[in-house]
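> Could you look at this predicted model? Sequence included:
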Amino acid sequence: MATYAVGDVQGCLDELLSLLELVSFTEDDQLWLTGDLVNRGPASLETLRFAKGLGRQIRVVLGNHDLHLLAIANGSAKPSRKDTLDEILSAPDREPLLDWLRQQPLLHHDSKLKFTMVHAGIPPIWTLKQAKSYSREVEEVLRSDDAGLYFDQMYGNQPGRWEDSLTGWDRLRCITNYFTRMRFCSAEGELEFKAKSGPDKAPDGFHPWYSFPDRKTQKKAIVFGHWASLEGKANTDNVHALDTGCVWGGTLTAMRLEDRKIFRIASVGYA
């Protein structure tokens, strides 16, 4: 049995299927997806159906595009001009697909493999134990009758920094932003939301979340997506960037967790 972690699919199902064929994926293997299963690419509906259909073979964490889909479905947000979500929203199996997506976590940890998967990252000020605990706070609300209220309050950049004293929707929004939107932050965990460039163009006072020498998860193996401009290169021990911009004409990347071997399939081109 092997475990393959794959970067942001974003509706690029053909490339995902080609990648699984490349690694000779079998019913004994496990597939991890780093979030952003949907949006921008051509086959978001089919990607959701495929992922849900894998049952116990798949582990998924939620990305910002996945949460955006759920918010639109709830009536808490309007689609943007670039969204490609209409097919899901009008599908006959819309409700079971969205309910399955809403059950997915923000963080997945495998104690046997000693790997943790998140969409965007874990802020340098949190231990893995804290990250697990905080992710569960959001997950409990997402899976509850209060999910609609959560989506109403989810959007926004404030608070921009974690404080243990945060409560209510501010607390849940801050946790969500760390796990699903973070790229650059300060050593104290202050978030910078505008920059989407590579690490060589960090805004003044900010650095990639994984780059701080006193990061509390330094010794933990982490796979993440979200940041296509890294081009799969975090250049940091134990931190593996897997979003290589398939939907933008790059590649779709998988890492076999047991030996950290990388596999890639070229995008057919959507940008």
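That came through, no problem. If you're wondering where the values come from, they're calculated on a predicted model, not measured in any experiment. Residues are numbered from 1 along each chain as shown.

> Going by C-alpha atoms from here, please, whenever you check contacts or count neighbours.
OK.

> Report the buried residues of stretch 63-73.
63, 64, 65, 66, 67, 68, 69, 70, 71, 72, 73 (16 or more other Cα atoms under 10 Å).

> Format these as JSON lines; extra columns: distance to residue 187 and secondary structure.
Conversion of the buried residues of stretch 63-73 to JSON lines gives the following (distance: Cα to Cα, whole Å; DSSP: H, G, I helix; E, B strand; the rest coil):
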{"residue": "63", "distance to residue 187": "23", "secondary structure": "coil"}
{"residue": "64", "distance to residue 187": "23", "secondary structure": "helix"}
{"residue": "65", "distance to residue 187": "27", "secondary structure": "helix"}
{"residue": "66", "distance to residue 187": "28", "secondary structure": "helix"}
{"residue": "67", "distance to residue 187": "27", "secondary structure": "helix"}
{"residue": "68", "distance to residue 187": "28", "secondary structure": "helix"}
{"residue": "69", "distance to residue 187": "31", "secondary structure": "helix"}
{"residue": "70", "distance to residue 187": "32", "secondary structure": "helix"}
{"residue": "71", "distance to residue 187": "31", "secondary structure": "helix"}
{"residue": "72", "distance to residue 187": "34", "secondary structure": "helix"}
{"residue": "73", "distance to residue 187": "36", "secondary structure": "helix"}
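
> so which of those comes closest to residue 28?
residue 63 (26.0 Å; Cα to Cα).

> looking at it, that closest one is touching residue 35, isn't it?
Yes. If you go by Cα atoms under 8 Å, residue 63 and residue 35 touch, sitting 4.3 Å apart.

> try it against this one:
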Amino acid sequence: MAIYAIGDVQGCFDDLLRLLDKIDFNKKSDQLWFVGDLVNRGPKSLETLRFIKSLGKSAICVLGNHDLHLLAVAYKHSPIRAKDTLTPILDAKDKNELLDWLRHQPLFHYNDDFCLLHAGLPPQWDFATAKKMAAKVEQALRGDKYTTFFKHMHGNKPVLWSNKLTGYAQLRFIVNCFTRMRFCDQNGHLDFKYSGKLGDQPEHLMPWFDLPNRKNAQLKIIFGHWSALGYHHSNNTYAIDTGCLWGGELTALKLGTKMQRISIACKGYQVPNK
């Protein structure tokens, strides 16, 4: 069985189909690992959700910030934004089925060799802690009080991990790590102000995967979320959001002892910083 990790699709359904043709994807023998942000900003979020859901066990999806935003909008705890392209999902006859399926997707997936997440991990978390923290949010998403969770999900604080964090503050920090983080200071304080290219950030900031004494440094982590970073491999991490939405590429990374990157050029549906 071949496993391909796929970068942020964000509703660029036609590009996804072209990429799957290029890798000669076989639903019966291959598996796709999606790094999250299946939806939003691109033109065919509804078609993307329906298709990936239809793949069953041939597709593994972790949740990204845009996926959680869709859920928060659908359950009336976040407003539609100007650039959102979520209305076709919200108006679809199968909306409830699609949202329920999305709500039951994980934040963190792994096998014996690789870990999959959307954004990053704080330096204080080892593998066991990452699993435990992801499970807390997954339980909140799948539990009876999931609509209340979305009411408290958004916010930039707290910015530093502590074992003393509890309740919605703890859940919010977990969500922000798995779905939003890019840069931190050397002590692991999350920064949400800068999201640009590596090397142009303020001097006190560094990408999460370069932090010293990172307890998850031995893990091979595949992530997306950071289109300005592009394809990047360092410190056992593989960044594969190559900016399909913005006119970059959509990337598939074939996992194995010899990693193989396959990408297609995309025309783009949004203009950066506009």
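Happy to help now that I have it. No experiment lies behind these values; they were computed from the predicted model shown.

> Send over the TM-score of the superposed chains.
Overlay of the two chains. TM-score (TM-score structural alignment, normalised by the length of the first structure): 0.97; 268 aligned residues with a Cα RMSD of 0.9 Å.

> Spit out the residues that contact residue 63 and residue 35 of the first structure alike.
119, 226 (Cα atoms under 8 Å, 6 or more residues apart in numbering).

> mind listing the helices for the stretch 51-200 of the second structure?
65-74, 87-90, 95-103, 127-142, 146-153, 167-179 (DSSP state H, counting those that start in this stretch).

> Report the angle between the third one and helix 146-153.
Same thing as helix 95-103 of the second structure. Put simply, helix 95-103 of the second structure runs at 60 degrees to helix 146-153, going by axes from the mean of the first three to the mean of the last three Cα atoms, to 10 degrees.

> Please list the residues outside helix 95-103 of the second structure that contact it.
49, 50, 53, 63, 67, 71, 89, 141, 142.

> hmm, back to that, quick one: the buried residues of stretch 63-73 of the first structure as TSV, columns for distance to residue 24 of the first structure too.
Converted to TSV, the buried residues of stretch 63-73 of the first structure look like this (distance: Cα to Cα, whole Å):
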residue	distance to residue 24 of the first structure
63	27
64	30
65	29
66	27
67	31
68	33
69	31
70	32
71	36
72	36
73	36
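
> out of those, which one sits closest to residue 128 of the first structure?
residue 63 (18.7 Å).

> Pull the contacting residues for the closest one.
Counting by Cα under 8 Å, 6+ apart, the residues that residue 63 of the first structure touches are 34, 35, 36, 37, 106, 119, 120, 179, 180, 181, 226.

> and with 6 Å instead?
35, 36, 119, 180 (Cα atoms under 6 Å, 6 or more residues apart in numbering).

> burial of the third one, as a residue count?
Put plainly, it is residue 119 of the first structure. 32 (other Cα atoms under 10 Å).

> And for the first one?
Here the count is done by other Cα under 10 Å, and residue 35 of the first structure has 32 residues near it.

> Check the last one too.
One way to gauge burial is a neighbour count; for residue 180 of the first structure, by other Cα under 10 Å, it gives 26.

> can I assume it is in contact with residue 119?
Yes. Counting by Cα atoms under 6 Å, residue 180 of the first structure does reach residue 119; the two are 5.5 Å apart.

> At the geometric centre of the second structure, which residue sits there?
Centroid-nearest residue in the second structure: residue 118, 2.6 Å away (criterion: Cα atoms, centre = their mean).

> what sits against the aligned residue in the second structure for residue 82 of the first structure?
Aligned by TM-score structural alignment, residue 82 of the first structure pairs with residue 83 of the second structure. Residue 83 of the second structure makes contact with no residue, according to Cα under 6 Å, 6+ apart.

> 10 Å instead?
With contact taken as Cα atoms under 10 Å, 6 or more residues apart in numbering, residue 83 of the second structure is in contact with 40, 41, 42, 270, 274.

> Return the members of those classed as buried.
40, 41, 42.

> Sort out for me which of those residues are in helices.
In helices, judged by DSSP state H, none of those are found.

> just those now: which is nearest residue 135 of the second structure?
Scanning those for proximity to residue 135 of the second structure, where the rule is Cα to Cα, the winner is residue 40, at 25.0 Å.
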